[in-house]
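Student: Quick one, structure for this:
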Amino acid sequence: MRVTPDAPAAENAVDTTDQRAVRMDKRTRLMEKGVAPYPVTVPRTASLAAVREQFDGQVEAGDSTGETVSITGRVMFIRNTGKLCFATLQESGPRGEAVRLQAMISMAEVGEDALADWKALVDLGDYIQVSGEVIASRRGELSVMASSFAVASKALRPLPVLHADLNEETRVRQRYADLIVRDEARQMVHTRSAVTRAIRDTLHQRDYVEVETPILQLLHGGAQARPFQTHLHAFDQPMTLRIATELYLKRAVVGGIDRVFEIGRVFRNEGVDSTHSPEFTTLESYESWADMYTMAERMREMILAAADAAEIGRQIPTEAGTVDLDGEWAWMSVYPGLSEALGQEITPETDEQTLRAVAEERGVSVAADWDAQKLVMELFGEIVEPTLLQPTFVCDYPPAAQPLAREHRDKPGVIEAWDLIIAGSELGTAFSELIDPVVQRERFVEQSRKAAAGDEEAMQLDEDFLRALEYGAPPMGGLGLGIDRLVMLFTGTGIRETILFPLLKPEAKDS
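Tutor: You can find the predicted model right below:
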């Protein structure tokens, strides 16, 4: 049987159910021979990568090294001939790339019975262990000539055929299979890990403290989003899954943890598409004696460090053009930016009727109950944001955009907050944080009115958070960064590819 890593077709020509039955029979036969098909451990003295690093280019065709190793790996290729069989073993390298090494099983080395067992009982997908001398085959392929071998884990399903069996839906639903056969899937895991590690390291270098805050919460707040509802039986108490980490992190700052951050999952019961997932990962950080400008510097530092760690360079190709992370990170005020795009002046005093006329003229869909501030945000998001290719801090939003941001120190009618837009997509946001408990209560009360009127995304009034602010909070800046969105930018993929195991609809049942 000869199969390449991209097309284990000989086995897949057989119905998967039939093939599983064949493999189950081989598992039984192993056990009847007194061989454990899933042993606790097997001898292993070197990784495949270590063998390659030590011997690649050092052995001439047909020569041997005199070095004996015990290696392990998944069988990705197998060719059984008369007295000499070949198998390619695979493991994952340090960046998720496939590392492969050939094993040779010769009757002269292992004996007739063992060779027969190899041919009869070992399949593609099995994890096996091989002990033997490192040699180069007659064709010059670095190999291990087996003196013995063992099944380390018997695979009961055939490997998927890369292009026939793994469409996008199957890849995300059966990510384990995707990881086996596709280097890109494993590399995505390593890229995301490198990005997260770089962000964490950057903050640690700035003397931030990493903390954990509750995921189950009595009240939802810190963002305007529809929460997931659940119930705590111990207290007979309705609960929500957090939509943000903000309010608890600010409590920590009140308590004297001057620089604090958390990287974790948040949950929003909203739409699912190529850029949105009901559960996703955010970084939130808060820094005493900082403002939105300080947090812009922090954001740039983290993204540059993440790009370097991911080894993707600082010029990032996108469908809209090349993003230059080494270039200028511009600032754009919402009202002037919208005015320039429209060719007419829009200010915080522009009335709702005028804005609705603009929306109709530009074909922007708006709701009947939106006020002037919401209309401005929608118009900017639909008309201006998609045109922003290079990193841009969009700032000076109307107050309705962020109920937890303070009013601008110099500009009436706007707040000290920005969204970072790159390649037309929002990656993160930051504020000069509102710390006045009286004004914050007023904002919460207004949110409560919206909730009572049917706004499912409005925040709840959090009396404990207000009590914390009444103890006195230092001036602070805060930011939030979508980890998934950042990885999407770096890799040019949709959000489901960046999340290892994304939320999916239930698998369709056969009728």
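Student: Please make it C-alpha for all contacts and neighbour counts, starting now.
Tutor: Fine.
Student: contacting residues for Glu470?
Tutor: The contact partners of Glu470, taken as Cα atoms under 8 Å, 6 or more residues apart in numbering, are Pro437.
Student: Thr281 contacts Arg268, doesn't it?
Tutor: No - the pair Thr281 / Arg268 is not scored as a contact, 11.2 Å apart, by Cα atoms under 8 Å.
Student: Which of those two has more residues huddled nearby?
Tutor: Set side by side, Thr281 and Arg268 give different neighbour counts by other Cα atoms under 10 Å, the larger being at Arg268 (21 against 18).
Student: isn't that one right next to Gln224, touching?
Tutor: No - using Cα under 8 Å, Arg268 makes no contact with Gln224, being 9.5 Å away.
Student: Now the biggest helix by length in the chain: buried residues?
Tutor: Counting by DSSP state H, the longest helix found in the chain is helix 183-205. Residues of helix 183-205 classed as buried by neighbour count (16 or more other Cα atoms under 10 Å): 183, 185-192, 194-196, 198-203.
Student: Over to stretch 22-30?
Tutor: Those would be 23-24, 26-27, 29-30, for stretch 22-30 by 16+ other Cα under 10 Å.
Student: which residues touch it?
Tutor: Outside stretch 22-30, the residues that reach it (Cα under 8 Å, 6+ apart) are 36-37, 120-121, 154-157.
Student: One more sequence to fold, the one below, so I can look at both together:
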Amino acid sequence: MAEEQKNSAPQTEQELSELLRLRREKLAALQEAGEDPFQQTRFAWDATSRQIKENFDAMEGQSVKVAGRLMSKRGMGKVSFCDLQDRDGRIQLYARQDEMDEAVYKKFKKFDIGDIVGVDGEVFRTQRGEMSVRAKDITLLSKSLLPLPEKFHGLQDKELRYRQRYVDLIMNPEVKRNFIIRSQFIKHVRNFMDARGYMEVETPVLNTISGGATAKPFITHHNTLDLDMYMRIATELPLKRLIVGGLDRVYEIGRIFRNEGMDPKHNPEFTTIELYQAYADFNDMMDLFEDLLSSAAKEILGTYELEWQGEKLDLTPGWPRLTMAEAVKQYVGIDFMAIDSDAEAVAAAKAHGVELPETADKTWGNALYECFDQKVEEKLIQPTFITMHPVDVSPLAKRSPKDPRLTERFELFVCRSEMGNAFSELNDPIDQKGRFQKQVELRDKGDDEAGMMDEDYITALEYGLPPTGGLGIGIDRCVMMLTNSDSIRDVILFPTMKPL
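Tutor: Sure, this is the predicted structure:
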């Protein structure tokens, strides 16, 4: 049985077994002849498919060396056509027996789809007008022992794409594009921050306490110290210590770990950028965030207009800014600024079908926040800043001088998704210790997402934290938006998966 030379997946277990046997026999024959492809060490390619296509007029007739994976083979008589896929895309190969060494051509005829080859040839255009490389010599650089699927993206089990990302990347150009855009976005972020005088730093992933966010941490154990440690749920508190130390503008791009549920917007490990600027406030952070995200879209996609989750978005700067109370009044109909008591606020929320979590105190601030979270967030499509969050849900943000129930905090929402969170940072050590204590009390009541007391951070604040603006941005969600991806798994190369 000869293996078919076209991009088709085996239909049965028996066919797959036969293909695997044939490929291994081919490998064994090569090794016995002293031509083991796995002994090849390098191939000095000098052109890619994109370079050839974009510069064809100048390169036509020139000798080139290209390398990549065979994705199809047609012909196989005295003339063969193949599609070679490299890092930039695909280019057609034209191989003719009377234009190559006969022994090389015979070996080439036995190559399989998926094999990785190096080609020495000449740039030309076929009679049908297709830009191609006329092969003079073809070297087998690595043997593919498993057949490629015909349409990997068409498999019913979508999770297989995430488990075998290497095959997903081979078969689906749009998947590779997602991760190219991700890389471009992170590069844009770094350039943007560096140009504004920020210093990139690194802070610990393992900590003796969990802090900086409201989230359930992963717990591990350090054997030498015989000490439980927490994988970081945020980079906030170490970065603000650096502001205390005089590094006035700092940022960190890094992995965050939260022991929480998994859904299209959440993965247990994800990437954020957190940045802090001395002598700034949350208004400065809003300006910076709007500039960062809109300029990224313009630079990477060439437009402020894009589509995400079936919605047409416009990232042209000048995004709406609403207080949380204004948003709840507009979308729910409750005017929390006209309510004075906790009981009245909780009752108003309940009348609109909003229940407070059992672990939450029945306060004005928690009622306002739950009304927003349960009734408003889902309605925010175009980029919108929601500001002035209640103190009850903002343990690290500075109180508003106009209303001590509120904080100088904002979140940016796009297409029903929170993209980032920012504060005018709380720098009063006495107030901060009281809020930490409140978090400890919630933790004692069973809220395992509540924060812990961080005595060293209080000590740092007692030395003096200047007025500071801070901002945390979800890198993955920004990339989801820029790539029109529905799931966070589509923008993380190796998302967390349950073992088979």
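Student: now, which of the contacts of stretch 22-30 of the first structure sits nearest Pro502 of the first structure?
Tutor: Nearest to Pro502 of the first structure among the contacts of stretch 22-30 of the first structure: Arg157, at 23.1 Å, using Cα to Cα.
Student: What's the match for the closest one in the second structure?
Tutor: Superposed on the second structure with TM-score structural alignment, Arg157 of the first structure falls opposite Leu146.
Student: Neighbours of that match, how many?
Tutor: For Leu146 of the second structure, using other Cα under 10 Å, the count is 15.
Student: Now do the SS call for the closest residue to it other than its chain neighbours.
Tutor: Among residues not flanking Leu146 of the second structure along the chain, Leu20 sits closest, at 6.4 Å (Cα to Cα, 6 or more residues apart in numbering). Following DSSP: H, G, I helix; E, B strand; the rest coil, we place Leu20 of the second structure in the helix state.
Student: try Tyr105 of the second structure
Tutor: Applying three-state DSSP: Tyr105 of the second structure is helix.
Student: excluding its backbone neighbours, what's nearest the counterpart of it in the first structure?
Tutor: Matched by TM-score structural alignment, Tyr105 of the second structure corresponds to Leu115 in the first structure. With Cα to Cα, 6+ apart as the criterion, Leu115 of the first structure has its nearest non-adjacent residue at 5.8 Å, and that residue is Met107.
Student: same question, Gln437 of the second structure
Tutor: Using Cα to Cα, 6+ apart, the nearest residue to Gln437 of the second structure is Met453, at 6.5 Å.
Student: which residue in the second structure lines up with Ala87 of the first structure?
Tutor: Ala87 of the first structure maps onto Cys82 in the second structure, by TM-score structural alignment.
Student: my bad, Ala146 of the first structure
Tutor: So, by TM-score structural alignment, Ala146 of the first structure is matched to Ala135.
Student: In contact with Gly446 of the second structure, which residues?
Tutor: Thr359.
Student: Does it lie in a helix or a strand, and which?
Tutor: For Gly446 of the second structure, there is no enclosing helix or strand under DSSP states H and E.
Student: To which residue of the first structure is it aligned?
Tutor: Checking TM-score structural alignment: Gly446 of the second structure goes with Gly454.
Student: so how far is Met239 of the first structure from that match?
Tutor: 19 Å (Cα to Cα, to the nearest Å).
Student: ok, now Arg441 of the first structure?
Tutor: Arg441 of the first structure sits 22 Å away from Met239 of the first structure, going by Cα to Cα.
Student: try His276 of the first structure
Tutor: Plainly put, His276 of the first structure is 23 Å away from Met239 of the first structure if you go by Cα to Cα.
Student: between those two, which one's more packed in?
Tutor: Neighbours were counted for His276 of the first structure and for Met239 using other Cα under 10 Å; Met239 has more, 19 against 16.
Student: Which element, helix or strand, includes whatever residue of the second structure lines up with that one?
Tutor: Taking TM-score structural alignment, Met239 of the first structure has Met229 as its aligned residue in the second structure. Under the criterion of DSSP H and E, Met229 of the second structure resides in strand 227-231.
Student: What of Gly118 of the second structure?
Tutor: Going by DSSP H and E, Gly118 of the second structure is in strand 116-125.
Student: pretty sure Gln382 of the second structure is touching Leu412, no?
Tutor: No - the pair Gln382 of the second structure / Leu412 is not scored as a contact, 10.0 Å apart, by Cα under 8 Å.
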